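Peer 1: Just to be clear, the model below is a prediction. Sequence and coordinates:
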Amino acid sequence: MSKPEAESISSSVGDDQQEHSLNVITNTAATTQPSSSESTAGKASSSQLSISEITDGLTNKLNDILMEVNKTDKDLTRVFDGIERKLSSFTINKHSLLHTVSGSPITFLKISAMSHPVFSKLSSRLLNTSKMSKLFVTPLELASNKEEIQEQPKKVKKRAKSKKSELEVIGNSKYNSLNTYLDYAKAGKVSTDSTVFQGNLYELSFLEFLRTHFDLSRIIHQGGKDDKGIDIRANWNLTNLKPVGTSKSAKKESKVFETVNAVKRVKPLVLKKDLTKSLNVKLYVQCKCWEKSRVDARMVREINGTFFNGDNERLRANSQNNVSLVSNTGVSDKKVKIGGAKLNSQSFLMVVAPTGFTRQGLIDFDRSLLPLIFVKFSKNRLLDGVGKNGVYELKNYEIGRLESVYCNPMAQALMKGLDWVNFIREISLDQGSDYNHTTQ
């Protein structure tokens, strides 16, 4: 074999070996690459599975929480609706709640708020509802007023057992009370829908209220065509209205003359020398059994006209600080007459109606120099389901109740130093009605 041939053979062999080694390397890389990609895919699939498991777990927990919240909300709504239904079935107020049994709504709210934090939402919902804001007291008010109210139960019970309602009423010989009037109306077949029947029933129901809660004597019912604007008159003893404050500073502060419109010095009744005489006043009552009408400016003018007996006269304090009528010349020539009786600082005029004031009516009511007291007293209501034969029986009526009391500036000035507000509050507690006393 020649040398060139041997070289060519060796080169070809070398090329074959290089090609073979390259193929081996290529095949090795090819076989290695898929295995690495498969492991990467396996790792990715395993990581995706763990995230989905976590997501499913969180979703299940959130669903459980939402179901529990939804259930709690339904429970709260059911409880709230139940309380609202119960409250709508009877009348309740801020003060009578303090005297209810342990199962009262406010006690329920207090216990629930303590036992379960979720009920605090219910409490705030109830207390913030405009319909019920007047019906509930907060725990702070309950705690602050509990001792004050509990100090007065004996006084309230004594007033409830009083025999004032047995006082004889001077008036119509045919009737002088609700029972006797209903008997009279039944015998005379008076229509219960007539204004005469409704007016007399309203007057007599308020008369019963006065006899029960006010310290009155010589009560005269003179309602009718010739009543001269006065339905009820009586002597009113104010000695059971305790003076406000017991300290020397409080007494000294109360000994201040009041200025009311044209009267510069109005002397409160408690500052009179003879309290026994000054605290026994005349009370004149005018009742208006209205359906929709309210005390307006015309009504106030009628009151002033009825009591003044003159258009050019006005009130001014005399040397004894009694309210009297004087003419424009400053010379006292007439006394105010109320149904034939003279008016001075020891006479109060009470206007009673189931409605309120108009805006101008209230302004004129305050401007009046007569000591005026407005009482909002509800009308009597025939109970549902009562037949024709039962309309003349008192048991079938829901008798009118005290709703609010308002004194004009002159009446407030004369009563300064007397605990008039608590007096009305006690009356409200006795009858269980809504209490609302307004002062300027």
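Peer 2: Arrived safely.
Peer 1: Please make it C-alpha for all contacts and neighbour counts, starting now.
Peer 2: Noted.
Peer 1: neighbours of F307, just the number please.
Peer 2: Counted with other CA atoms under 10 Å, residues neighbouring F307 total 23.
Peer 1: And it, how close does it get to V285?
Peer 2: Counting by CA to CA, to the nearest Å, the gap from F307 to V285 is 12 Å.
Peer 1: next one: N237
Peer 2: 15 Å.
Peer 1: Which of those two has more residues huddled nearby?
Peer 2: Shown here are N237 and V285; by other CA under 10 Å, V285 has more neighbours (25 against 19).
Peer 1: ok, now which ones touch the more buried one?
Peer 2: I230, D231, I232, R233, L349, M350, V351, V352 (CA atoms under 8 Å, 6 or more residues apart in numbering).
Peer 1: Okay, and it sits in which element?
Peer 2: Assigned by DSSP states H and E, V285 belongs to strand 280-287.
Peer 1: Show me the helices in this protein, by range?
Peer 2: For the chain, helices defined by DSSP state H occupy the ranges 3-88, 105-115, 119-128, 139-150, 153-160, 178-187, 195-213, 248-254, 275-278, 297-308, 359-367, 409-414, 420-431.
Peer 1: dropping in the other structure now:
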Amino acid sequence: MIRNYLGRRWLNNSAIQAYIEQNSAVAHSTVFQGNLYEYTVMRELSEKLRMTKLEKVGGAHDGGVDVKGSWPVDYIYAKTSLVMGNLETTNTIKRTHSQNGFVLKPLKYRIFDNTFTPLKVLVQCKAFTKSKLAPKEFRELVGTFISLVSNSQRNKTVCIMCSPHLLTKDTLKLINNIALPMIYLRIEMLKESGEGKFDLINSGRLVNYYENSYASTLLQDCNIPAWLKLGIYKSSDFGLQK
């Protein structure tokens, strides 16, 4: 098993390159571009956020989900706690919080109690958005997630939306009023470097990570923004996570 960051990136880039070469005849079709973006998103989810069991499921019967997988955030919590420290103790913290009409317990308490299981991840990719994602388009995506996540799974599932663009102010306001853990990732599309080749090194990067209010409460003290900003993911072994 390839455990280090550079080795994992080489493996993912090799898979993306193979897809590009096998489909070079249709490289300018929307289907090709959409699939390429989904593979790029999977690379970033795997390498930067340490998601596992990622599966591309986009198709006519996908229910609006392009990628699904698993997220052992307890691994990230443990690593960031070592770097940043955690001064809280389990007997001095209020364990439950109210968020958008729902009572939830941050995941760290499941980690403390050894009852944590990896989160289920549902991902939608919006490769062809030409500008910032507006509220109208966002509501349609939210409706898809709400139909797929029951109340009993609300705190065990994270909904992720990916696009090459930023959110509008109105969309940011909307996303924070949603009673679901939702994360928005701004991930670049791969850039063509000429002659049917794509720049796999300097493009297709995860450039923005945003948790809505519900997700921020659920992921309290997991310090995922710091995990990304400090590049902790680069120095951690993949093989150590559950």
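Peer 2: Nice, I can see it. What you see is a predicted model, and the numbers here were worked out from it, not measured in a lab.
Peer 1: any chance of the helices of the first structure in CSV, plus distance to K225 of the first structure?
Peer 2: Shown next, in CSV, are those (distance: least, CA to CA, whole Å):
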stretch, distance to K225 of the first structure
helix 3-88, 41
helix 105-115, 49
helix 119-128, 49
helix 139-150, 44
helix 153-160, 34
helix 178-187, 17
helix 195-213, 11
helix 248-254, 43
helix 275-278, 32
helix 297-308, 14
helix 359-367, 25
helix 409-414, 28
helix 420-431, 31
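Peer 1: Looking at these, which one is packed in the most?
Peer 2: Comparing the helices of the first structure by mean neighbour count (mean count of other CA atoms under 10 Å), helix 409-414 ranks first with a mean of 22.
Peer 1: R154 of the second structure matches what in the first structure?
Peer 2: Here R154 of the second structure is matched to N344 in the first structure, going by TM-score structural alignment.
Peer 1: which ones are touching the nearest residue to that match once chain neighbours are set aside?
Peer 2: Nearest residue to N344 of the first structure, sequence neighbours excluded (CA to CA, 6 or more residues apart in numbering): V323, at 5.0 Å. Going by CA under 8 Å, 6+ apart, V323 of the first structure touches L315, R316, A317, L343, N344, S345.
Peer 1: Return the subset of those lying in strands.
Peer 2: Counting by DSSP state E, these place L315, R316, A317, L343 in strands.
Peer 1: The last one: neighbour count?
Peer 2: Pointing back at L343 of the first structure there. Neighbour number of L343 of the first structure under other CA under 10 Å is 22.
Peer 1: again with the third one
Peer 2: By other CA under 10 Å, 19 other residues sit near A317 of the first structure.
Peer 1: if I line the two up, what does it land on in the second structure?
Peer 2: Using TM-score structural alignment as the criterion, A317 of the first structure has no counterpart in the second structure.
Peer 1: wait, what's in contact with A317 of the first structure?
Peer 2: Contacts for A317 of the first structure (CA under 8 Å, 6+ apart) come out as V263, K264, R265, V266, V323, S324.
Peer 1: let's see 7 Å
Peer 2: Each residue near A317 of the first structure by CA atoms under 7 Å, 6 or more residues apart in numbering is listed here: V263, R265, V266, V323, S324.
Peer 1: go on, the second one?
Peer 2: Remark: with contacts taken as CA under 7 Å, 6+ apart, R316 of the first structure is in contact with A262, V263, V323, S324, L325, V326.
Peer 1: switch the cut-off to 8 Å
Peer 2: A262, V263, K264, V323, S324, L325, V326.
Peer 1: cool, the first one as well?
Peer 2: Residues counted as contacts of L315 of the first structure (CA under 8 Å, 6+ apart) are A262, V263, V323, S324, L325, V326, L369.
Peer 1: And those, which is closest to S205 of the first structure?
Peer 2: L369 (28.7 Å; CA to CA).
Peer 1: That closest one matches what in the second structure?
Peer 2: So L369 of the first structure corresponds to A179, using TM-score structural alignment.
Peer 1: any idea how far the spatially closest residue to its match that is not a sequence neighbour lies from M42 of the second structure?
Peer 2: Spatial nearest neighbour of A179 of the second structure, excluding adjacent residues (CA to CA, 6+ apart): N100 at 5.5 Å. Distance, N100 of the second structure to M42 of the second structure, by CA to CA: 30 Å.
Peer 1: Could you do D170 of the second structure as well?
Peer 2: Applying CA to CA to D170 of the second structure and M42 of the second structure gives a distance of 28 Å.
Peer 1: just Y210 of the second structure next, same as before
Peer 2: From Y210 of the second structure to M42 of the second structure the distance is 17 Å (CA to CA).
Peer 1: With T144 of the second structure instead?
Peer 2: Distance from T144 of the second structure to M42 of the second structure, by CA to CA: 20 Å.
Peer 1: Over to C222 of the second structure?
Peer 2: On the measure of CA to CA, C222 of the second structure and M42 of the second structure end up 21 Å apart.
Peer 1: Over to N177 of the second structure?
Peer 2: Where M42 of the second structure is concerned, N177 of the second structure sits at a distance of 27 Å (CA to CA).
Peer 1: Run the contacts of V285 of the first structure past the second structure and keep the common ones.
Peer 2: Contacts conserved in the second structure for the contacts of V285 of the first structure, using both residues aligned by TM-score structural alignment, their matches' CA atoms under 8 Å: I230, D231, I232, R233, L349, M350, V351, V352.
Peer 1: Closest one of these to K255 of the first structure?
Peer 2: L349 (24.3 Å).
Peer 1: who touches the closest one in this structure?
Peer 2: L283, Y284, V285, Q286, L370, P371, L372, I373.
Peer 1: How about the contacts made by the second one?
Peer 2: Looking back up the chat, that one is Y284 of the first structure. If you count contacts by CA under 8 Å, 6+ apart, then Y284 of the first structure has I230, D231, I232, R233, A234, I338, S347, F348, L349, M350 around it.
Peer 1: shouldn't the first one be in contact with Q286?
Peer 2: Yes - in this structure, I230 of the first structure sits in contact with Q286. The criterion is CA atoms under 8 Å, and the distance is 5.1 Å.
Peer 1: ok, those two, which is more surrounded?
Peer 2: I230 (23 against 20).
Peer 1: Quick check: end-to-end length of stretch 46-57 of the second structure?
Peer 2: 16 Å.
Peer 1: swap in stretch 108-126 of the second structure?
Peer 2: Using CA to CA, the two ends of stretch 108-126 of the second structure sit 31 Å apart.
Peer 1: distance between that stretch and the chain's centre?
Peer 2: Relative to the chain's own centre, stretch 108-126 of the second structure is displaced by 12 Å; criterion: CA atoms, centre = their mean, to the nearest Å.
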